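Asks: Predicted structure and sequence below. I'll ask about it afterward.
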Amino acid sequence: MSSFLKFLAGAAASAALIAGTASARAETLTDALIAAYKNSHLLEQNRAVLRAADEDVAQAVAALRPVIQFAIDASYSDGNSRSAFAGGYSSSASAELTASLTLYDGGNNRLAIDAAKETVLATRAALLGVEQNVLLGAVQAYMDVFAAIQSVSLAENNVRLITQQLRAAEDRFEVGEVTRTDVSLAQSRLAASRSNLVAAQGNLAVAREAYKRAIGRYPGALSGIPRLPALPQSTDAARAIAVKGHPDIIEAQHNVTVADLNLARAKARMRPSITARAGVVAEDDGGEYGTVGLSLNQTIYQGGALYAVERQARAGVQQSRAGLLQTVRLVEEEVGNAWSSLAVARAQLAATDQQIRAAQLAFEGTREEARLGARTTLDVLDAEQELLDARTARVDAETNQYVAIYRLLASMGLLTVDHLGLGIPTYDPRGYYNAVSNAPAKSLQGKKLDKVLESIGRN
């Protein structure tokens, strides 16, 4: 047996185990969502991005505080050089401790703090958007595996049924009731059904790999279709919810504020700045003296660079505002598309239910008529194929309906752990921010910061 056939055989065995084995606790969609949230490397990556944005606030805060520096200078010269000190040597050393503080900079530093805080809020919204994508991917992966299992089961039943049809055709051929053509038709359909079974097993194997990527592990026994979450009554209501709280829109709103603050900072750079300095110098000959100074600085001309920065910031404001309007439009479009997809899936599900009932009656009737000689083997095989197609279509429609429901929630910004009520501890984006936003020194608050870093690991 080839490695590919062994792989498909393993997938078939897994399907049988998942579908038919009674386990202590079958895996629900909620279990899959929780596992996806806990095991997502994408979420971990973007949480680190958020923590880096938190540190920007700390750096902006630090700019308002004194800067303390020290410098040690030492020099030595010997008498071998042709100089006034020929025949001797000289050395000197000094140590200097200085402190400087910006008293006024036109408001640039405080505007930088506000801009960094707004960037943190925008990054938090982006993290929430990533969370939605992770959970939606988990829903898709779960439903794909569930649909693939059902497809394998239908394909296996089809193989068994056509095998029975082939045996019946062979028995009837032995007694002269049908021709060799009927037997050949049954053999052909049996080969096709076996091919469909192999394809279904392959699709299940692919779905299992996608499940592992989205959830973090291979699926076990699945519990079946979950209960449908509550949804708004109309498209307008869904759009209103999305415009009010979708993470992409919130992120774009904060980006507009950041652009406005950056424009104000560009203007502040043209204003004067006042800096105070104090220092103590100690020399090797015992001399020691202190210095105190106050400096006023303002750039009068820099080749037009300051005005270029202001124009660039103004363009950034226009860009961010246009981006906000475009984001709102895209979110509204996504809500409309998700609502339409859900309506189509529901209609298809209702239609396939009717199709299955009709195809079941047609198949049973055709089979009985064939026993009486009023129908051919081909008629029976065609009726059985129509019934299989209807059942397969229902599996696809049911999967599409559930995915469309959760995609609609995501388009409204509601596909989150908190809104779904999964009942697990969630990542607190404020924990790390609260620990570093005041720019703590590691030597003073290191243990507290270490505890925060430990607490933001996998929940």
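Replies: Received it, and whenever you're ready, just let me know what you need.
Asks: C-alpha from now on. contacts and neighbour counts both.
Replies: Will do.
Asks: Who are the contact partners of D379?
Replies: By Cα atoms under 8 Å, 6 or more residues apart in numbering, the contact set of D379 is T366.
Asks: how about 10 Å then?
Replies: When contacts are counted by Cα atoms under 10 Å, 6 or more residues apart in numbering, D379 touches 363, 366-367, 369-370, 385.
Asks: which element is G79 on?
Replies: Under the criterion DSSP states H and E, no helix or strand holds G79.
Asks: scratch that, R314 is what I was asking about
Replies: helix 305-371.
Asks: Any idea how far whichever helix or strand comes after that helix is from the middle of the chain?
Replies: Proceeding N to C from helix 305-371, the next assigned helix or strand is helix 377-411, under DSSP H and E. Its chain's C-alpha centre and that of helix 377-411 lie 29 Å apart, by Cα atoms, centre = their mean, to the nearest Å.
Asks: Please check the contacts of D379 and keep the buried ones.
Replies: 363, 366-367, 370, 385 (16 or more other Cα atoms under 10 Å).
Asks: Among the residues you listed, which one lies nearest to Q150?
Replies: Q385 (16.3 Å; Cα to Cα).
Asks: Was I right to think that closest one contacts R189?
Replies: Yes - using Cα atoms under 10 Å, Q385 makes contact with R189 at a distance of 9.2 Å.
Asks: quick one: common contacting residues for those two?
Replies: 158, 162.
Asks: what about versus this one:
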Amino acid sequence: MALAFALPKPASADNLSDALIGAYKNSGLLEQNRALLRVQDENVAAAVAGLRPIVNWTIRASTQNTHNVNGQSPSSSVDQLTTGLALELLLYDGGATKLKQLAAQQTVLATRQSLLNVEQQVLFGAVQAYVNVLLQQETVRLQGNNLRLLQEELKASQDRFEVGEVTRTDVALAQSRLASARATLIQSRGDLLSAQASYVEAVGHPIGATAGQPPLPKRVASLQAAESIAVRNHPNLLGQQHAVKAADFATDAARKGLGPSIKLGAEISATNSFSNSFESDSTGGSITYSQPLYAGGALASSVRSAMASADATRGVLISTQRAVAQDVAEAYVTLEAATASLVSSNESVRAAQVAFDGIREEATLGARTTLDVLQAEQDLLNALTARVQARASQATAAYSLLQAQGLLTAEHLGLAVEIYDPTLYYNLVKDAPAQLSRQSRDLDRVLRALGKN
């Protein structure tokens, strides 16, 4: 134990958590969709503003010249400056504006789920990139070991040829297999470079020394359990449910738009004439009742269009439910098959190793040919490669099942990152704050923190 503590600790290596954290922090796709979510947040603010008074300040400078053609009265010139405030407030529209606000709120909730789905895609891309790097590293290692082994076999064949135990054909076979192994190793190294480049694209920085195979997430007990989790958590499904509610509110708002509306109007103005020192003040108010009677069929068309959009949204919901169930089933079966394939691959490696060791020993005694040894060596390499691929497939399938259940998120995985809070911006803008308010100043600080100002 004292020796273990005295030894220098190895440098930390990149693991799957590092890849997931890098992808979460550096993804441009996540930044794009967070900004799109803020657009929907602002639509709620715009709907709220429709229920508030609208005040406009105007300044008007005018001049008027009057020239009497028959000359009976002198010509005149009047220069005026008018300033005033005008107010307009919606008193009643059957609830159409309020329904638009509710529709906007449901759209915000749907967009949040879309953001979570994008987050799942980004994190799964990081998983694939990391696992692929491991796969290619293991493949290069196996090909390198195979090359060294074939070099030993070639030397042994040449030694046996010199003493007359084998023919020149055996030496040529060993040389051919060695040349093929060199070409395969070069190809594997190229695949590793490509995998490392894909890792940079997915994670945002190059990969260092890897920590080995990632731990697999906890598996569900059954396919039914996985489907039940997906129904409760998958962002595509939850988002489409909110989209249906938003479409229903939009349809109701379109119907209310066929009814009457009442608006309050008020204004105050002051006029100053520079030509005759005339000054005047005026105030006024009004209540306007309006009822659309005929608009060429546009109003009825808007209602039918909203109803059709709601029907289409419900159709998408049905398709989404089926797609989520299919994805869960496919991911679950793929994981089961990958796990079984890994077990089979382990047995194949054990058997191929025993066969190779035996045939190689028999070859030294003259009971086996060089071709037998080379074939056994190739069988062992194929078994080792299949095991590496099965291990990579199992890891990818495990996280694919997690994504299909809607659980491949930074929060569920417990990543050591600051989780993006979609409610922070929404809570600042949902009441449509004025530019000079304290809430607006808080919003400016948030925008500066986001790097948008």
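Replies: Thanks, I have it. Since we're looking at a predicted model, the values are computed, not measured.
Asks: Superposed, what's their TM-score?
Replies: Once superposed, the chains reach a TM-score of 0.93 (TM-score structural alignment, normalised by the length of structure 2), with 437 aligned residues with a Cα RMSD of 1.7 Å.
Asks: thinking again about what came up before, mind picking the two most distant members of the buried ones among the contacts of D379 of structure 1?
Replies: A370 and Q385 (15.7 Å).
Asks: And V131 of structure 2, how close does it get to I186 of structure 2?
Replies: 20 Å (Cα to Cα, to the nearest Å).
Asks: Which one's more surrounded, those two?
Replies: V131 (25 against 14; other Cα atoms under 10 Å).
Asks: Quick check: the aligned residue for that one in structure 1?
Replies: Counting by TM-score structural alignment, V131 of structure 2 corresponds to M143 in structure 1.
Asks: contacting residues around its match?
Replies: 29, 137, 149, 207, 211, 222, 224-225, 395-396, 398-403.
Asks: Buried subset of those residues as a ChimeraX selection?
Replies: Buried members of the contacts of M143 of structure 1, defined by 16+ other Cα under 10 Å, are picked up in ChimeraX with:
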select :29,137,149,207,211,222,395,396,398,399,400,401,402,403
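Asks: residue boundaries of the strands in the stretch 51-200 of structure 1?
Replies: Under the criterion DSSP state E, counting those that start in this stretch, the stretch 51-200 of structure 1 carries strands at the ranges 67-77, 90-104.
Asks: Quick one: closest of the ones you listed to V175 of structure 1.
Replies: strand 67-77 (104.4 Å).
Asks: So H254 of structure 1 sits against S320, correct?
Replies: Yes - H254 of structure 1 lies in contact with S320 (Cα under 10 Å); the separation is 9.3 Å.
Asks: Quick check: neighbours shared by those two?
Replies: D260.
Asks: Report the spatially nearest residue to the equivalent of S345 of structure 2 over in structure 1, omitting neighbours in sequence.
Replies: Here S345 of structure 2 is matched to T352 in structure 1, going by TM-score structural alignment. Leaving aside its chain neighbours, T352 of structure 1 sits nearest to R394 (5.3 Å; criterion: Cα to Cα, 6 or more residues apart in numbering).
Asks: Can you report how many residues lie near that neighbour?
Replies: Neighbours of R394 of structure 1 (other Cα under 10 Å): 23.
Asks: Also G176 of structure 1?
Replies: 10.
Asks: A179 of structure 2 maps to what in structure 1?
Replies: For A179 of structure 2, the residue aligned by TM-score structural alignment is A191.
Asks: Name the SS class of Y420 of structure 2, please.
Replies: At Y420 of structure 2 the chain is in coil, as set by DSSP: H, G, I helix; E, B strand; the rest coil.
Asks: Which residues are in contact with it?
Replies: With contact taken as Cα under 10 Å, 6+ apart, Y420 of structure 2 is in contact with 24-25, 34, 410-411.
Asks: What is the nearest of those residues to F278 of structure 2?
Replies: Among the contacts of Y420 of structure 2, and counting by Cα to Cα, the member closest to F278 of structure 2 is R34, at 57.6 Å.
Asks: The closest one -> structure 1?
Replies: Aligned counterpart of R34 of structure 2 in structure 1: R47 (TM-score structural alignment).
Asks: tell me the contacts of that match?
Replies: Counting by Cα under 10 Å, 6+ apart, R47 of structure 1 touches 41, 53, 123-124, 126-127, 130, 427-429, 456.
Asks: Swap in 8 Å and give it another go.
Replies: 127, 429.
Asks: Quick check: which element contains it?
Replies: Assigned by DSSP H and E, R47 of structure 1 falls in helix 41-62.
Asks: tell me which residues in that helix are buried?
Replies: Buried-residue list, helix 41-62 of structure 1, by 16+ other Cα under 10 Å: 43-44, 46-47, 50-51, 53-62.
Asks: Over to stretch 182-191 of structure 2?
Replies: Neighbour count says stretch 182-191 of structure 2 has 182, 184-185, 188-189, 191 buried, by 16+ other Cα under 10 Å.
Asks: got it, and stretch 261-279 of structure 1?
Replies: For stretch 261-279 of structure 1, by 16+ other Cα under 10 Å, it's 261-271, 273, 276-277, 279.
Asks: what range in structure 2 does that stretch sit on?
Replies: The aligned range for stretch 261-279 of structure 1 is 249-267, by TM-score structural alignment.
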